[in-house]
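Participant: return atomic coordinates for the entry below.
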Amino acid sequence: MNDTADLYAVDLSSSQWRKSSYTASNGNCVEVTDIPGSQGIAIRDSKNVDIPAARASRQAWDMFIDAVDHEILS
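Facilitator: Next comes the predicted model:
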């Protein structure tokens, strides 16, 4: 397997999801959880938790967050 396939092989049914600190009052938000046994993170829409979560490496997620922070602060 490759690293991406490994991230999708992990069962997230018992994961502890956390909501974004920027959650809107209408409930539209993103939830994230660490992928057990990996250096990955899973991301899902809190309104549609039955849709499979997107998964990314921790490095890719950190780069995304840095880019968003940079854009917000610009």
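Participant: alpha carbons only for contacts and neighbour counts from here, please
Facilitator: Fine.
Participant: got the contact list for the residue nearest in space to the middle of the chain?
Facilitator: Taking CA atoms, centre = their mean, the centroid of the chain lies closest to Ile43, which sits 2.4 Å from it. With contacts defined as CA atoms under 8 Å, 6 or more residues apart in numbering, Ile43 is in contact with Val30, Glu31, Val32, Thr33, Ala53, Ala54, Arg55.
Participant: the third one in helix, strand or coil?
Facilitator: What that stands for is Val32. Here Val32 is strand, with the state taken from DSSP: H, G, I helix; E, B strand; the rest coil.
Participant: tell me the SS of the spatially closest residue to it that is not a sequence neighbour?
Facilitator: Excluding its sequence neighbours, the residue lying closest to Val32 (CA to CA, 6 or more residues apart in numbering) is Ile43, at 4.6 Å. State at Ile43, reduced to three classes by three-state DSSP: strand.
Participant: here's the other one to compare against:
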Amino acid sequence: MDLSSVVWRKSSRSTNGGDCVEVAVVPGDPALAGHKADADELYLVRDSKDPDGPALAFTQREWEAFVGGVKDGEFG
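Facilitator: Model (predicted):
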């Protein structure tokens, strides 16, 4: 999976270029996440300390549920 042309975003709350996760939104592609082949777009998340490492793929519905959980304090 080639993610070299993907535009990644880091949180504006990341201090001093600190380590955090980065997010990118890309068109759905079975090569990125075959089990989510029917998704129109995917939300990718990676560790900024390991930009060549793995990326997790979420559908829009999964991403919205995750963000909602963060806002509700579900992850402490």
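Participant: which of the contacts of Ile43 of structure 1 count as buried?
Facilitator: Val30, Glu31, Val32, Thr33, Ala53, Arg55 (16 or more other CA atoms under 10 Å).
Participant: just send the residues you listed back as CSV, with distance to Met63 of structure 1 too.
Facilitator: Formatted as CSV, the buried ones among the contacts of Ile43 of structure 1 follow (distance: CA to CA, whole Å):
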residue, distance to Met63 of structure 1
Val30, 17
Glu31, 17
Val32, 15
Thr33, 17
Ala53, 19
Arg55, 14
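Participant: which outside residues touch the longest helix anywhere in structure 1?
Facilitator: Taking DSSP state H as the criterion, structure 1 has its longest helix at helix 58-73. Residues outside helix 58-73 of structure 1 that contact it (CA under 8 Å, 6+ apart): Gln39, Gly40, Ile41.
Participant: residue in structure 2 paired with Leu12 of structure 1?
Facilitator: Residue pairing (TM-score structural alignment): Leu12 of structure 1 is matched to Leu3 of structure 2.
Participant: one more: Ala54 of structure 1?
Facilitator: Using TM-score structural alignment, Ala54 of structure 1 pairs with Leu56 in structure 2.
Participant: and its match, that one's in a helix?
Facilitator: No. Looking at Leu56 of structure 2 with three-state DSSP, it is strand, so not inside a helix.
Participant: that one touches Arg46, doesn't it?
Facilitator: Yes. Counting by CA atoms under 8 Å, Leu56 of structure 2 sits close enough to Arg46 to count as a contact (6.5 Å).
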